[in-house]
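Peer 1: could you work out the structure for the sequence below:
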Amino acid sequence: MRTFAIGDIHGGLKALLQVLNKLELQEEDRLIFMGDYVDGWSESAQVIEFLMNVSKKITCTFIKGNHDVWCQNWLKDKSDVNTSWYLHGGKETIESYEGFTDDEKKQHLIFFENMNMYFIDEKNRLFLHAGFTSMHGVEKETYTHNFCTDRTLWEMALVMDKKIDLNNNLYPKRLRHYNEIYIGHTPTINYGETEPMNAINVWNVDTGAAFTGKLTAMNIDTKAFFQSDDLPSLYPNEKGRNK
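Peer 2: Reported below is the predicted structural model:
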């Protein structure tokens, strides 16, 4: 069984199809999506519809991102249009739902509601959209919204010396709980990197698909990764979140 962690999609269905085609998936494979399926490019609703169908054919785990929380709230109550969300991709997501029936939107809402805030696999590898702050691990996190908004875990990992051993007293207790941690949320292109980044035992697979980057799927055992074309080339008449 191969397991792939897939970064933030942000409405880029064309990029998702490119990546999945490169994976040449088999029935026993597993896909773990790191969240933020919507907001950015023009096919957010279509991404959700596609993922719902994919999950019927292959084992999938869907992590919830902060943009997914916004979209879920809007699907539940159409009058709940968060201003920040609207300005950061929400407008495009709302437009992508034109032509979808009320029943289809209800099924999408259920899909969002059933997403995981985090996932821990059989090898004690943690998957979540953004981060967590509790030194006792995700199970003890008191402010669960951190799972889809926190950036301090990634920032902490970046400033640490990669040579520090897990058993070193200087190694943060937050990170000791898990063999590896996989996140999205903070695009690697913010650091001038177009590929997944690794710091200590944290892997960031958000390679900026919402902006000028690519969508990435990483084999978490081999660390081999597969990428789409850059999103602006796939949606030449759109700006995504590059506004």
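Peer 1: please count neighbours and contacts with C-alpha atoms only from this point.
Peer 2: Fine.
Peer 1: what secondary structure does the residue lying farthest from the centre of the chain sit in?
Peer 2: For the chain, the largest distance from the centre (Cα atoms, centre = their mean) belongs to N169, which lies 31.2 Å off. Three-state assignment for N169 (DSSP: H, G, I helix; E, B strand; the rest coil): coil.
Peer 1: list the contacts of it.
Peer 2: Contacts here follow Cα atoms under 8 Å, 6 or more residues apart in numbering; on that basis N169 touches nothing.
Peer 1: look up how far L23 lies from it.
Peer 2: Going from N169 to L23 by Cα to Cα, to the nearest Å gives 40 Å.
Peer 1: which residues of this protein fall in strands?
Peer 2: For the chain, the strands defined by DSSP state E occupy 3-6, 30-33, 59-62, 118-120, 125-128, 180-183, 197-199, 202-204, 216-219, 225-227.
Peer 1: quick check: L31 touching I6?
Peer 2: Yes - counting by Cα atoms under 8 Å, I6 is a contact partner of L31 at 7.2 Å.
Peer 1: between the two, who's got more neighbours?
Peer 2: I6 (29 against 22; other Cα atoms under 10 Å).
Peer 1: can you pull the contacts of the residue nearest to that one when sequence neighbours are not counted?
Peer 2: Spatial nearest neighbour of I6, excluding adjacent residues (Cα to Cα, 6 or more residues apart in numbering): A217 at 4.3 Å. Listed by Cα under 8 Å, 6+ apart, the contact set of A217 reads 4-7, 19, 205, 225-227.
Peer 1: to check against the first, give me the structure of this:
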Amino acid sequence: MKRTLVFGDIHGGLKALIQLLERVEVKQNDRLIFLGDYVDGWGESAQVIDFLIELSQKQECVFIKGNHDVWCHEFLMNDVINDIWFLHGGKSTIESYQNIESKEKHLDFFANMKDYFVDENNNLFIHAGFSSMHGPEKEHYASNYSWDRTLWEMALTMDTRIQKDSVSYPKRLLLYNEIYIGHTPTLHYNVEIPMQGCNVWNIDTGAGFYGKLTCLDSATKEFWQSDVVQTFYPTEKGRNK
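Peer 2: Predicted structure coming up:
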């Protein structure tokens, strides 16, 4: 059977990604959906992009754009170094590009990332969230795709006794069967595995900090994790908190 496999934020951890793909035992007909933030953190951001470009040539892949990817794209296009970005992983990304001769393929990769993706089962895949009651396609602020945390915060604090057919169930969440996000590490809640709030699944298990990289099967909810990403880069510090 074809699987839809959802990957959390990678943050430059190429070695962890390779290990995770081996543990998942990806089949040729699997669809891989990456929720964004491929760069910033560990020292192989540019190499992660190279790897994903090559992977997409032999595997069905969907690449969602994260906030860190927006910053990196601006840097590649205009040589603009955002001060906040530099302090939150940008420095390691800039260093990873020192030995990359051609950036054209990377520019195309970033330019073709999706803000969000909806599959045939009406599941939404987005880096952070959206605020419009009519869905992300009606979002007034495109930055919410990669920055919004209100959707996750709402889902996480919902009374679990409230069912989908209740008038009290949030209308934003009813727009989709399920919603898959990254952006907010589950480590913030002292959780090391994917978290669920209502019909929202958070797959960011803190790979950019001191957690693991995670992949989840959207149909079965089986998940796989790499080793703690820091163990692959023992001399590095990862992202600032």
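Peer 1: what lines up against the residue nearest to I6 of the first structure once you look at the second structure?
Peer 2: With TM-score structural alignment as the criterion, A217 of the first structure lines up with C215 in the second structure.
Peer 1: any chance you could map the helices in the first structure?
Peer 2: Assigned by DSSP state H, the first structure shows helices spanning 13-23, 44-54, 66-76, 83-85, 91-96, 102-113, 146-149, 152-159, 173-176, 231-234.
Peer 1: next, count neighbours for N240 of the second structure.
Peer 2: 10.
Peer 1: now the nearest residue to K65 of the second structure once chain neighbours are set aside: how far from Q163 of the second structure?
Peer 2: Nearest residue to K65 of the second structure, sequence neighbours excluded (Cα to Cα, 6+ apart): G36, at 4.8 Å. Distance of G36 of the second structure to Q163 of the second structure, given as Cα to Cα: 30 Å.
Peer 1: ok, those two, which is more surrounded?
Peer 2: With neighbours defined as other Cα under 10 Å, G36 of the second structure and Q163 compare such that G36 has more, 32 against 11.
Peer 1: list the contacts for that one?
Peer 2: Applying Cα under 8 Å, 6+ apart to G36 of the second structure gives the contacts 8-10, 63-67, 69, 127, 182.
Peer 1: out of these, which is most surrounded?
Peer 2: H127 (34 neighbours).
Peer 1: so what's the corresponding residue of the first structure for that one up against?
Peer 2: Taking TM-score structural alignment, H127 of the second structure has H129 as its aligned residue in the first structure. Contacts for H129 of the first structure (Cα under 8 Å, 6+ apart) come out as 34-35, 63-65, 117-118, 147-149, 182-185.
Peer 1: I'd like the contacts of A217 of the first structure laid out as JSON lines, including distance to A45 of the first structure.
Peer 2: Shown next, in JSON lines, are those (distance: Cα to Cα, whole Å):
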{"residue": "F4", "distance to A45 of the first structure": "23"}
{"residue": "A5", "distance to A45 of the first structure": "21"}
{"residue": "I6", "distance to A45 of the first structure": "18"}
{"residue": "G7", "distance to A45 of the first structure": "17"}
{"residue": "V19", "distance to A45 of the first structure": "19"}
{"residue": "V205", "distance to A45 of the first structure": "22"}
{"residue": "F225", "distance to A45 of the first structure": "26"}
{"residue": "F226", "distance to A45 of the first structure": "24"}
{"residue": "Q227", "distance to A45 of the first structure": "22"}
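Peer 1: tell me which two of the residues you listed sit farthest apart.
Peer 2: V19 and V205 (13.2 Å; Cα to Cα).
Peer 1: more neighbours, these two?
Peer 2: For the pair V19 of the first structure and V205, the greater number of neighbours falls to V205 (29 against 21), based on other Cα under 10 Å.
Peer 1: can you find the partner of that one in the second structure?
Peer 2: Match for V205 of the first structure (TM-score structural alignment): I203.
Peer 1: tell me how far the counterpart of I81 of the second structure in the first structure lies from H88 of the first structure.
Peer 2: When the first structure is aligned by TM-score structural alignment, I81 of the second structure is paired with V81. Distance, V81 of the first structure to H88 of the first structure, by Cα to Cα: 12 Å.
Peer 1: what do you get for M34 of the first structure?
Peer 2: Distance of M34 of the first structure to H88 of the first structure, computed by Cα to Cα: 19 Å.
Peer 1: those two: which is more packed in?
Peer 2: M34 (32 against 18).
Peer 1: go ahead and confirm that one touches F62.
Peer 2: Yes - M34 of the first structure lies in contact with F62 (Cα under 8 Å); the separation is 6.8 Å.
Peer 1: so what's the match of I81 of the second structure up against?
Peer 2: Contacts of V81 of the first structure (Cα under 8 Å, 6+ apart): W74.
Peer 1: in the contacts of H129 of the first structure, find the pair that's most separated.
Peer 2: Farthest pair in the contacts of H129 of the first structure, by Cα to Cα: T149 and Y182, 14.3 Å.
Peer 1: between those two, point out the one with more neighbours.
Peer 2: Y182 (26 against 17).
Peer 1: residue in the second structure matching the more buried one?
Peer 2: So Y182 of the first structure corresponds to Y180, using TM-score structural alignment.
Peer 1: what about the aligned residue in the second structure for L109 of the first structure, how many neighbours?
Peer 2: With TM-score structural alignment as the criterion, the equivalent of L109 of the first structure in the second structure is L107. For L107 of the second structure, the count of nearby residues is 15 (other Cα under 10 Å).
Peer 1: how near is L107 of the second structure to Q47 of the second structure?
Peer 2: For L107 of the second structure relative to Q47 of the second structure (Cα to Cα), the value is 14 Å.
Peer 1: quick one, what contacts the residue nearest the centre of the second structure?
Peer 2: Centroid check for the second structure by Cα atoms, centre = their mean gives L35 as the closest residue, at 2.8 Å. Counting by Cα under 8 Å, 6+ apart, L35 of the second structure makes contact with 6-9, 63-66, 125-127, 181-182.
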